[in-house]
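Peer 1: only geometry, no sequence info:
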């Protein structure tokens, strides 16, 4: 199967419907009842499309009350028996406060996180619909990370869920279990004006992976990926880089509604999430079709590419 044709199956309208459904739960900060309901929705979406689903439960500390917060990542695994794996992830929690609101009376309003939270998860849900037919035999994990931003006005620690995931992944590999050849994090990928730039840490420490995704985007002719250098972003790819997994973040930090109450579904665009989803799905299809992991040379430079 041609990876480009296969990737065209990613349906931006379905992904937007999932985004709207998640936002209908209301704000979904880590530890909330709404976040727990979202976990159930995502786990069922993964399971219904052929994944082996696991829930990674762990605990965090609320940065203000110092109370214990129950947290959990949702992991969907396709071809779980495969030792060499690829990870696509995104955080599901929403910021506890809309801390970029200039009006102090709005800071505590209901932050829905349509782009900053729901867009990455909605993309994972749409990707899940196509992984049973993924070309080749590579193993793929989709992960919804918890507690990426359980932070109040910069009080607290970022990326608790991906830190927990990375710790378990490292221990698993050391025990002779599977390992990750690459990871892509999806965060804020549906903004109406989105044009993704190359995030700094991924560019510096996983340059070949950055170029792989950008080459796919370039070959597809999408205008949603820019060749410009972007910001250095503290995101869920950093804990993965920290354990030696090549990882990048697709993140639109120039989103005008970032951390404001205007981060709602109407600020999101079908074309944006579809463009990113199709690039990621084509990249996955090309990767999975290779007889061996392409390594740091980049999969589109491999002589076995289609």
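Peer 2: That came in fine, so what should we check first? No experiment lies behind these values; they were computed from the predicted model shown.
Peer 1: use CA for all of it now, contacts and neighbours both
Peer 2: Fine.
Peer 1: What segments of the stretch 201-306 of the chain are helices?
Peer 2: 207-220, 237-242, 270-289 (DSSP state H, counting those that start in this stretch).
Peer 1: now those as a markdown table including distance to residue 61?
Peer 2: Output for the helices of the stretch 201-306 of the chain, formatted as a markdown table (distance: least, Cα to Cα, whole Å):
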| stretch | distance to residue 61 |
| --- | --- |
| helix 207-220 | 34 |
| helix 237-242 | 18 |
| helix 270-289 | 33 |
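Peer 1: one more structure, for comparison:
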């Protein structure tokens, strides 16, 4: 509750209006109440109006791990989106064609995610989308680690791969830090991909090092450079995908 209230307060400072999307799902621990948070730009946006794209992350933290705070795996994506929202408030035409979504329930209740356990928030949101669907979605997951190795999934559509590759070239980023995975990745982009939405999942190589889902994932592993690059990358891609003109 405190986390969602904090996100609402910060987004309101930059002119974004939030709406909670609550739902209940059956889990290995029984029925659980989840809450996604949606945000659109402006004082009285109509959340039923179509938008061109979505910028998303997850805000839940995996349970049952001693000392685990989820600084990178969860919090970093939300932090990057808050700063992106602040900057986009100065570009209202773009902001008006975008919805920000903070997913609950990305993590599984069992040790490992599978088709039935995990991605609760994104599955619910994607299944509830009405036509016309967004053209694309960008998901940020684990984007703040010092020495990060972002690897987009091998199944990324060509349309999104092109804007990603162009951003790497234009920004002069290292392909060691910004590359492509050799395999598919199960994350919050998948339910949207299954509905035909073009997706781009910016995710750290969680097998690089021994921090993932351990107490080592704390604020000490985060780096200013990683957040700066993630923000610049996200903005560069959004500016390619969103026209600089009023939403229609």
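Peer 2: Looks like it arrived, so ask away. Everything quoted here is computed from the prediction, not taken from an experiment.
Peer 1: Could you quantify their similarity as a TM-score?
Peer 2: The TM-score (TM-score structural alignment, normalised by the length of structure 2) is 0.87; 237 aligned residues with a Cα RMSD of 2.3 Å.
Peer 1: Please identify which of the helices of the stretch 201-306 of structure 1 is closest to residue 165 of structure 1.
Peer 2: Nearest to residue 165 of structure 1 among those is helix 237-242; the distance by Cα to Cα comes to 8.5 Å.
Peer 1: Check which residues of that closest one are buried.
Peer 2: 237-241 (16 or more other Cα atoms under 10 Å).
Peer 1: before we move on, the earlier item: quick check: which of the helices of the stretch 201-306 of structure 1 has the most neighbours on average?
Peer 2: Most buried of the helices of the stretch 201-306 of structure 1 by mean neighbour count (mean count of other Cα atoms under 10 Å) is helix 270-289; its value is a mean of 24.
Peer 1: just so I know, which of the helices of the stretch 201-306 of structure 1 lies nearest residue 157 of structure 1?
Peer 2: Closest to residue 157 of structure 1 of those is helix 237-242 (Cα to Cα; 12.5 Å).
Peer 1: State the span of structure 2 onto which the closest one is aligned.
Peer 2: Counting by TM-score structural alignment, helix 237-242 of structure 1 pairs with residues 189-194 of structure 2.
Peer 1: List of residues touching that stretch?
Peer 2: Stretch 189-194 of structure 2 has contacts (Cα atoms under 8 Å, 6 or more residues apart in numbering) with 122-123, 126-127, 137-139, 198-201.
Peer 1: rerun that using 10 Å as the cut-off
Peer 2: 56-57, 119-127, 129, 133-134, 136-140, 153, 155-157, 184, 196-202 (Cα atoms under 10 Å, 6 or more residues apart in numbering).
Peer 1: Now do the SS call for the residue nearest the centre of structure 2.
Peer 2: The centre of structure 2 sits closest to residue 57, judged by Cα atoms, centre = their mean, with a distance of 2.4 Å. Counting by DSSP: H, G, I helix; E, B strand; the rest coil, the backbone at residue 57 of structure 2 sits in strand.
Peer 1: hmm, back to that, please convert the buried members of the contacts of stretch 189-194 of structure 2 into ChimeraX selection syntax.
Peer 2: In ChimeraX, this line selects whichever of those come out buried by 16+ other Cα under 10 Å:
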select :56,57,119,120,121,122,123,124,125,126,133,134,136,137,138,139,140,153,155,156,197,198,199,200,201,202
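Peer 1: tell me, stretch 112-129 of structure 1 lands on which residues of structure 2?
Peer 2: Mapped onto structure 2 using TM-score structural alignment, stretch 112-129 of structure 1 spans residues 69-86.
Peer 1: contacting residues around the equivalent of residue 147 of structure 1 over in structure 2?
Peer 2: By TM-score structural alignment, residue 147 of structure 1 lines up with residue 105 in structure 2. Counting by Cα under 10 Å, 6+ apart, residue 105 of structure 2 touches 25, 32-36, 58-62, 117-124, 188.
Peer 1: Which members of the residues you listed are classed as buried?
Peer 2: The buried subset of those - by 16+ other Cα under 10 Å - is 34-36, 58-62, 117-124, 188.
Peer 1: Next, check those residues against the helices and list the overlap.
Peer 2: Among those, the residues falling in helices (DSSP state H) are 120-124.
Peer 1: got those residues as a markdown table, with distance to residue 6 of structure 2 columns?
Peer 2: Conversion of those to a markdown table gives the following (distance: Cα to Cα, whole Å):
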| residue | distance to residue 6 of structure 2 |
| --- | --- |
| 120 | 22 |
| 121 | 19 |
| 122 | 21 |
| 123 | 24 |
| 124 | 23 |
